[in-house]
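Novice: Predicted model and sequence follow; I will ask about them next.
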Amino acid sequence: MEKAKLLYFYDPLCGWCFGFSPVIKKLEKDFQEQIDFEAISGGMVLGDRIKPLSEMKHYLQEAMPRLEEMTGVQFGKPYLEILEEGSLLLNSELPCIAMTVYKSMTNKSSIDFASALQSALYENGVNLNEIDNYQELVESFDLPWEVFRSKMEDSAYKEKTYQEFQIGQQMGIGGFPSVVLSIGKQGYLIARGYRPESEMKTVIEEILSKETADSK
């Protein structure tokens, strides 16, 4: 059986993806010998969906306690402060471009970088619409900041990012987080929305076992 691949469709601005981050990181750690993991940017907030945080404030304030209770993550005080202030513009484009650039510069975990992007926003209140705000994050992954910055400003990486958005659209991904486990020509949608780690692990093990048996 050829090595399986897990596609994690996420968006840096997706709160439920922030909640799912510990799950997908644990799965990558547990299955790294059997499965290659890749985070795929979704482009959730683009075009006419771009809006100030204030327009989502009441919805988010209602959803956040349930999200924290279900997932165990905590929204940081800096994020709560920018949510209260409300002027931050919600726009997926630049953080998704950052993911494209990251994947062009290293073979290290894109799952870890996706998680770090979400932590920057939802724990530390970082404005992900400003390129210079990525320097600390990028350097924490031991990547040269000036090279990374130059690529983020290169229109070719914006184009590649929009091409990545189309992967999810072509596969019929309707929301985030979504997870597809691919083995050979067979794809399994194993999560649409948040799903606990124990359930995910059981499903993945069952699929791997079935595919191993079928390949004999």
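Specialist: Cool, the structure landed. This structure is a prediction, so every number in the text was calculated from the model and none was measured.

Novice: switch to C-alpha atoms for all contacts and neighbour counts from now on
Specialist: OK.

Novice: Tell me the spacing between Glu130 and Thr71.
Specialist: To Thr71, Glu130 is 29 Å away according to C-alpha to C-alpha, to the nearest Å.

Novice: what do you get for Gln169?
Specialist: Noted for Gln169: a distance of 26 Å to Thr71, by C-alpha to C-alpha.

Novice: Those two: which is more packed in?
Specialist: Neighbours per residue, other C-alpha atoms under 10 Å: of Gln169 and Thr71, the larger number sits with Thr71, 19 against 12.

Novice: Once you drop chain neighbours, what's closest to that one?
Specialist: Of all residues not flanking Thr71 in the chain, Gly19 sits nearest, at 5.3 Å (C-alpha to C-alpha, 6 or more residues apart in numbering).

Novice: Could you double-check that that neighbour lies in contact with Phe75?
Specialist: No: between Gly19 and Phe75 there is no contact under C-alpha atoms under 8 Å: 9.6 Å.

Novice: who touches both of these two?
Specialist: Glu68 (C-alpha atoms under 8 Å, 6 or more residues apart in numbering).

Novice: Show me which of the two is the more surrounded one.
Specialist: Each of Gly19 and Phe75 has its neighbours counted (other C-alpha under 10 Å); Gly19 has more, 25 against 20.

Novice: Let me see the contact set for Pro95.
Specialist: Pro12, Leu117, Leu128, Asn129.

Novice: next up, a second structure to put side by side with the first:
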Amino acid sequence: MQLVYAFDAYCGWSHGFSPTLREVVSRHPDLPVEVVSGGLFTGPRRVPIREFGYVQGANARIAELTGAEFGEAYERLIADGSFVMDSEAAARGVAALRRAAPDRAPELATALQQAFYVDGLSLSDPATYRKVAAEAGLDADAVVAAFESPEADRAAADDFHRAAELGVTGFPTLLAVEDDRVTVLARGQATAEEVVRRLAAVRVP
């Protein structure tokens, strides 16, 4: 059995789920975790953030329910409404970080969300990946090179396909996958206790 975490680095609810993910992973070090980018803001949805009028109201709700932090630098970044959330670029970055440290993919995914939602850094900017990689003790030059490589484009497309193949329709979604059996452990908001309880039920022989 493995866990599959389908998220989008530009999804506020995924940001709110980060503590739950970290706790579940820490409680189950025996379970491999596959991190997959979902592609929330691609194609016609890749537009200035002002076109999503619900963002700040949604963020307030996420903060209320999960305790997630939305930093002042992030608020400044989106203040004039011109910032464009590009999930394809974010997925390339997730792929580059995942390639550098596959076993740390959940940790790096949550670090990337911290970079955007707290530090106000664009996930389309190579400098963001340099910073996240350096803070994680990874080879920052290699991560940036991977982010800018054609392989990252293919990895992002593969991630979007993988999420769709697993039937993921919203983010975040945490799945338990064993052979052909796919069990939803969380979709949207969930506490670590809820996820651990569901996981225990799935793992009963």
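Specialist: Noted; the coordinates are in hand. All figures in this text were calculated on a predicted structure; none of them were measured in a lab.

Novice: before we move on, the earlier item: same check for the contacts of Pro95 of structure 1, but in structure 2.
Specialist: Shared with structure 2 under both residues aligned by TM-score structural alignment, their matches' C-alpha atoms under 8 Å, the contacts from those are Pro12, Leu128, Asn129.

Novice: If you rank the residues you listed by neighbours, which is first?
Specialist: In terms of neighbours by other C-alpha under 10 Å, these top out with Pro12 at 29 neighbours.

Novice: what sits against that one?
Specialist: Neighbours of Pro12 of structure 1 in contact, by C-alpha under 8 Å, 6+ apart: Phe18, Ser41, Ser92, Pro95, Cys96, Ala114, Leu117, Gln118.

Novice: Could you check which residue of structure 2 pairs with it?
Specialist: Using TM-score structural alignment as the criterion, Pro12 of structure 1 maps onto Ala9 of structure 2.

Novice: Wasn't that match part of a strand?
Specialist: No: applying DSSP: H, G, I helix; E, B strand; the rest coil, one finds Ala9 of structure 2 to be coil, outside a strand.

Novice: ok so, going back, could I get the contacts of Pro12 of structure 1 as JSON lines with distance to Pro144 of structure 1 and secondary structure?
Specialist: Listed next are the contacts of Pro12 of structure 1 as JSON lines, based on distance: C-alpha to C-alpha, whole Å; DSSP: H, G, I helix; E, B strand; the rest coil:
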{"residue": "Phe18", "distance to Pro144 of structure 1": "26", "secondary structure": "helix"}
{"residue": "Ser41", "distance to Pro144 of structure 1": "22", "secondary structure": "strand"}
{"residue": "Ser92", "distance to Pro144 of structure 1": "23", "secondary structure": "coil"}
{"residue": "Pro95", "distance to Pro144 of structure 1": "17", "secondary structure": "helix"}
{"residue": "Cys96", "distance to Pro144 of structure 1": "18", "secondary structure": "helix"}
{"residue": "Ala114", "distance to Pro144 of structure 1": "18", "secondary structure": "helix"}
{"residue": "Leu117", "distance to Pro144 of structure 1": "17", "secondary structure": "helix"}
{"residue": "Gln118", "distance to Pro144 of structure 1": "21", "secondary structure": "helix"}
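
Novice: tell me which of the residues you listed is nearest to Phe148 of structure 1?
Specialist: Pro95 (12.5 Å; C-alpha to C-alpha).

Novice: what does that closest one align to in structure 2?
Specialist: So, by TM-score structural alignment, Pro95 of structure 1 is matched to Ala90.

Novice: and if you look at Gly193 of structure 1?
Specialist: Per TM-score structural alignment, Gly193 of structure 1 is aligned with Gly188.
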